[in-house]
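Here is my input, please return the structure:
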Amino acid sequence: MTSAITTEFGTAIPAFGSGDSNHIITSHLPTWDATVAFGNFDMSMLMRIKTLYPRMMPHKYIAQLTEKIVALSGVEGKRCFLFPSAVSAAQCVEFATSENRGKGAVPKDNIFIRIFDVHIRVWAVFFPPPPPFGPDHKPPGVMGSFWSNAGVGLSTRQGADAMDHIELLHEVSATDPLTIAESSESFATLRKRITSLIQRAPIDEARAAKVTPDDVYLYQTGMSSIYSIHRYLLSSSRSGSTVLFGFSFHSTFHVFEDFGPGFKLIDSRTSENLDELEKYLKSEKDAGRFVQAVWSEFPSNPALTVPDLVRLRTLADEYGFILAVDDTIASFCNVDLLSTADVLVSSLTKSFSGYANVMGASAVLNPSLPQYSFLKHLFASDYQNDLYNADADVLEKNSRDYLERSAILNANAENLATYLVARSQLPDSCISRVLYPSTIPSVANFTPHLRRTTPDFKPGYGCLLSVELKTIESTIAFYDNLDVHQGPHLGAHLTLALPYVRGLHAKELDKVSEFGCLPTQVRVSVGLEDGAALREIFGRAVGFGDEAFKKEEQAKKAIA
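Below is the predicted model of the structure:
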């Protein structure tokens, strides 16, 4: 049996072993009531959170540096967000002042950029504080939206390093020379490692074009990779609309919604959905409109639906769009998608890093497909590397045991999914279904992309699953008695559970239910703990859920 969870509410989950917890990127937010409060932007609960995912809330080191910069600037009545480059700061201002923001737009004369040096350069965007939360519980303004969804803000280690040299803080002008730190060797090592992993045990050994380290691009966060590539395409000669094929991570929706001419969301669970996509592509072509890209997660978050990439590739070749695939959940050690995707994006924050203490991402261009030359030219003109040296160093160190950890994550998740499926088949079970790539019909779209088994690694279906309960009451009973850490993130060393839909889509439950995403689903990122102990923990929680479900059924019979 694993030890009972003793982590305090709203604080960072424990670091692996004796590791440093100062940069842990997720926190423990236990109980169903806390999830409901989070989804409703309940300030009484939010104020209790001491640390949260850095894109959702500026990390303590960023907050400390912000306070110092505001004090030095002498600016009163303003807040500010900090960025590592002039480009990202300017994009923030552009976003906030755009007429597309409607009534929430920041007046152009009420937002500005100031520049500061410590031992690194920081661009500070000053803006008026957002209005307080009203009774409708709306989140605080467009600035918070940009920080959260674009993912291009200052990193926790940049903030920490700046605070270590805070006595050097001074303001500079845009014309002052910028001291550029020597790039860490970790960047080259990471690109080589990702290249090797992307090409290991391929499905098609005869594939002529090989990925090289020059085809691997590194980013600050998973969302910054999606946001940046989307912006590249919007600025290109092939600019057009975007399709998101399948329900996806909530920030991905916001990026496509907030930047560009809009996007079309199409479900991905059936072959009829592909027919719908094809019909839409034809109608756009007939109307003289261009679809620049179709994006899809492999598999989707949180329902684990697996899109048919083979047919998507056929459509991409016919209609000329870029097929961009986010393989974060499957993880590229498990799947080979180079026969289908023009560009692969991966949040390295997740399984690749594995220890929940650093953020980063990669985009890999596929030299095997016709869009490669266009994309290569596009990246050459628009890409800039804002991943911080210290973050690259941690990613490099963490990922040395990526394959070994992934083998454990795969086994633990599949064994737990199998166990929970068995529990769902018992009489009066509270479990409606278990969503895991190997347990749902779309597994037929997953297995053709599994890498070959090698002596050192057997590919699997990843670390993420969702447990769908039959009723809200049984969901609450299950979740409140589930003795694992509870909060956002996936791919960590510790198991994490979260009623994802209820917490992140609280204001649109009817809409997301159309895509099979329900408030009775608990998303589970399985960790490195002992597999038997995890089954015992989940079995106990299912028992509480079963009991609650039985009581509900008995009450219904009594009324009848």
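
drop to CA atoms for contacts and neighbour counts, all remaining ones
Noted.

pretty sure Tyr217 belongs to a strand, no?
Yes - according to DSSP: H, G, I helix; E, B strand; the rest coil, Tyr217 belongs to a strand.

Go ahead and confirm it touches Ala363.
Yes - if you go by CA atoms under 8 Å, Tyr217 and Ala363 touch, sitting 5.1 Å apart.

so how far is the host helix or strand of Phe544 off the chain centroid?
Taking DSSP states H and E as the definition, Phe544 sits inside helix 531-559. Mean-position distance between helix 531-559 and its chain equals 31 Å (CA atoms, centre = their mean, to the nearest Å).

so what's the most centrally placed residue in the chain up against?
In the chain, the centroid-proximal residue (CA atoms, centre = their mean) is Gly222; its distance is 5.7 Å. Residues counted as contacts of Gly222 (CA atoms under 8 Å, 6 or more residues apart in numbering) are Gly151, Val345, Ser346, Ser347, Leu348, Thr349, Met359, Gly360, Ala361, Ser362.

now those in CSV, with secondary structure, distance to Met163 and neighbour count?
Output for the contacts of Gly222, formatted as CSV (DSSP: H, G, I helix; E, B strand; the rest coil; distance: CA to CA, whole Å; neighbours: other CA atoms under 10 Å):
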residue, secondary structure, distance to Met163, neighbour count
Gly151, coil, 21, 27
Val345, strand, 32, 26
Ser346, strand, 30, 28
Ser347, strand, 27, 27
Leu348, coil, 26, 24
Thr349, coil, 23, 26
Met359, coil, 19, 29
Gly360, coil, 21, 28
Ala361, strand, 25, 25
Ser362, strand, 28, 24
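
Now that we have these, can you turn them into CSV and tack on distance to Cys430?
Shown next, in CSV, are the contacts of Gly222 (distance: CA to CA, whole Å):
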residue, distance to Cys430
Gly151, 38
Val345, 36
Ser346, 34
Ser347, 33
Leu348, 35
Thr349, 33
Met359, 36
Gly360, 38
Ala361, 38
Ser362, 39
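
if we take these, which one ends up nearest to Ser251?
Gly151 (9.4 Å; CA to CA).

okay but the closest one is in contact with Met223, surely?
Yes - the pair Gly151 / Met223 is scored as a contact, 5.4 Å apart, by CA under 8 Å.

Now show me the structure for the sequence below, then we'll compare the two:
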Amino acid sequence: MHLRETLASPPGSAPMGTPAVVDPHTILASIPRWRDVLELTQKNAVYMAKFKVGYPRFFMHNSVRKLTDVCLEAVNGVDGELMTMVFPTPRILHECVSYLSQKGGIDNPQKVGDIRVVHFDITGPSKVSMSPPDSIHVVLFPPELEETAKAFWLNAGMGISSRHAEYLLRRLEEGDILMVVQRPSENRLNKYSGALSEKVVMRQRIAGLLNGGDGDQPASLLVEAPDIGKRPIQPEDVFLYPSGMSAIWHAHQLTRTLFPNLKCAAFGFLYVDSMNVYQNWGEGLINYFDDPDATLKELDQNPPKISALYTELPSNPLLKSPNLSKIRNLADQHGFLVVVDQTVGNFINVDVIKYVDIVCTSLSKMFSGSANVLGGSLAINPNSRHYDSMRAYLLSEFVDDFYHEDAIVMEYNSRDFAKRVRTANANTMEIATLLRSRSISYSNSSKSHAPNPRNLLAVKDVYFPRWVTRDEYEICRRPYPDSNNYGQLITITFVSTKASEAFYDALQCVKAPSIGTNFTLAVPYVVLAHYHERDVVAKHGLDEALVRLSVGIEEQDVVIEWVETALEAAEKTLEVADNQHRLAPLL
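This is a model prediction of the structure:
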């Protein structure tokens, strides 16, 4: 299938820190070598200076940085020592201030009093200007609170987008004026008919997908016949957010409001930023990392009083699936909400809505596929016993802060979503099978031998939903003629860090920290996301040197060649070690 994105040639050759995709709003920076990843985790200043782009929650886009500097200069008279962050709506600004005051006050209580907010209007140079005002909302804080502010930006996922910042800068460059206002102006962020229609289309598309359709005809709801007495998802049950983490954050606020003063629970080892949200907002988190059978038994026999149970299907990166049917039964018995992030499984491959109250999805991944826009969705189950209270909360509290130009790009990118997913599914099945055939785990369980001289195998194990907690995945797997809809993510462990490094460095695909793109992506997930707690995550099955592979829609033969070349490089590290071992007695 033809890629619409422009990549380096070969894709993995883009220098470190440069755009992995040729697009001014790309969300991916290339990290082509293992040692680059290590330097990044150490925040080496020389290496960090090479990064020109990055994932927007981790790295401030150049346009956002410029707008921040403009705002800081405009208020520098307040206190020249203060730092700043820019947000698109007053609501997000006040959430940031609340977080800074609460979390920053723990280590720096004397600095909380220095937090300031400033509201700006960008308006025409005269009262008769035809351009209506746009608003910007700024928080100022002392340097001691910088890490806390970054944590809010990273985990809540509601920072101003690069397209929005670019538009506001353009207004200023064309002569409009930045004015401090005492009260925030009415938010015009999404009062654009074009954006509204695009969002309606996306909500229809997502509702149709959740009901079992393909989303190929956005104006219609391609609905499977629902179970007797069950209501299908309507577009009004789908809410759009500026990022997947924003959808997660808002789902968490919903559950906290409906069940106040209660802890929540996480089932399985979940994505690190999601865990941060559950831990840092609210009454705290109960972790059920391991032994799902024992966890289900404990939840049944000694259920804690919780607001919600959060899980993923499948999990990132070990691709383990929870038994949602049993979890649903427990939730009904004990009265908690079930919230599932099905980003890795995605709308085409899995059907989770029947078992959950809320389903969250990062639209930045395969729904978009092009790695040039962020977005997220939250859908509520109309058959949930909590539906009326969830919907009442959302109708009361929802603020549309998904910038209109981002929504337009997202809608365009997602038009061929189903076709791309099915192509990626087929490619991934072939790659997973190839990797497994060259693994120790498969060799030990099979009488066949891998096609490798002296049977030196560099791959220790391959994690893929077809072979990991398959029964649990099958509960939610959508019927599919080709029976290969196990997703596009594979996690690979190796016999040594040297083998992992050789495999990663030899791969010719894009190497960057994300998943679910139209093009194949790889990253050493634990080294990048959990470097400083490697020993801790190892206890939960996350091998320090694992490589996560997100397979794209390229020609299958091309991806196979990339992986075979990388496997050969990994296996050569074992040949060297084997030769040294053979020569040792002679030395």
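
The helix holding Phe544 of the first structure: average distance to aligned residues in the second structure?
Superposed on the second structure, helix 531-559 of the first structure shows a mean distance of 2.3 Å to its aligned residues (mean CA distance after the TM-score superposition for the first structure).

Return the residues in contact with Gly240 of the first structure.
Contacts of Gly240 of the first structure (CA under 8 Å, 6+ apart): Leu234, Pro261, Arg289, Phe290, Val291, Gln292.

What lines up with Phe478 of the first structure in the second structure?
Matched by TM-score structural alignment, Phe478 of the first structure corresponds to Phe503 in the second structure.

thinking again about what came up before, aligned counterpart of the residue nearest to the centre of the first structure in the second structure, please.
Gly222 of the first structure maps onto Gly244 of the second structure when the alignment is built from TM-score structural alignment.

just Ile266 of the first structure next, same as before
Checking TM-score structural alignment: Ile266 of the first structure goes with Tyr288.

thought that match was touching Ala266?
Yes - between Tyr288 of the second structure and Ala266 there is a contact under CA under 8 Å: 5.9 Å.

Identify the nearest residue to Glu575 of the second structure in space, disregarding sequence-adjacent positions?
Leu456 (7.2 Å; CA to CA, 6 or more residues apart in numbering).

So what's the residue count around the residue opposite that neighbour in the first structure once aligned?
In the first structure, the residue paired with Leu456 of the second structure is Asp428, using TM-score structural alignment. By the measure other CA atoms under 10 Å, the count of residues near Asp428 of the first structure is 13.

residues contacting Asp428 of the first structure?
Neighbour list for Asp428 of the first structure: Asp546, Phe549, Lys550 [criterion: CA under 8 Å, 6+ apart].

which of these tops the neighbour count?
Comparing the contacts of Asp428 of the first structure on neighbour count, Asp546 comes out first with 26 neighbours (neighbours: other CA under 10 Å).

Check the gap between it and Ile431 of the first structure for me.
Between Asp546 of the first structure and Ile431 of the first structure the distance is 8 Å, computed by CA to CA, to the nearest Å.

Over to His489 of the first structure?
With CA to CA as the criterion, His489 of the first structure and Ile431 of the first structure are 23 Å apart.

When these two are compared, which one has more neighbours?
A count of neighbours by other CA under 10 Å puts Ile431 above the other of His489 of the first structure and Ile431, at 27 against 19.

check contacts around the equivalent of Leu375 of the first structure over in the second structure.
Counting by TM-score structural alignment, Leu375 of the first structure corresponds to Met390 in the second structure. Contacts for Met390 of the second structure (CA under 8 Å, 6+ apart) come out as Leu254, Leu258, Ile380.

Check the residues you listed against the first structure and tell me which are still in contact there.
Of the contacts of Met390 of the second structure, the ones still in contact in the first structure (both residues aligned by TM-score structural alignment, their matches' CA atoms under 8 Å) are Ile380.

of all the contacts of Met390 of the second structure, which comes closest to Ser483 of the second structure?
Among the contacts of Met390 of the second structure, and counting by CA to CA, the member closest to Ser483 of the second structure is Ile380, at 28.0 Å.

My guess is Gln292 of the first structure contacts Ser236. True?
No - counting by CA under 8 Å, Gln292 of the first structure stays clear of Ser236, with 9.5 Å between them.

so how far is Leu348 of the first structure from the residue nearest to the centre of the first structure?
7 Å.

In the first structure, which residue range corresponds to stretch 524-540 of the second structure?
Stretch 524-540 of the second structure covers residues 499-515 of the first structure once aligned (TM-score structural alignment).

nope, stretch 43-54 of the second structure is what I was after
Counting by TM-score structural alignment, stretch 43-54 of the second structure corresponds to 41-52 in the first structure.

got a list of contacts for the matching stretch?
Outside stretch 41-52 of the first structure, the residues that touch it by CA under 8 Å, 6+ apart are 9-12, 25-27, 34, 37-38, 57, 59-60, 137-139.

7 Å - rerun?
With contact meaning CA atoms under 7 Å, 6 or more residues apart in numbering, stretch 41-52 of the first structure is reached by Gly10, Thr11, Ala12, Ile25, Thr26, Ser27, Ala37, Phe38, His59, His137, Pro139.

Just the buried residues out of the residues you listed, in PyMOL syntax.
In PyMOL, this line selects whichever of the contacts of stretch 41-52 of the first structure come out buried by 16 or more other CA atoms under 10 Å:
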select buried, resi 10+11+12+25+26+27+37+38+59
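
Can you add secondary structure and give the contacts of stretch 41-52 of the first structure back as TSV?
Shown next, in TSV, are those (three-state DSSP):
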residue	secondary structure
Gly10	coil
Thr11	coil
Ala12	strand
Ile25	coil
Thr26	coil
Ser27	strand
Ala37	helix
Phe38	helix
His59	coil
His137	coil
Pro139	coil
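
hey, where'd the helices end up in the stretch 101-250 of the first structure?
141-150, 156-164, 185-199, 222-234, 250-258 (DSSP state H, counting those that start in this stretch).
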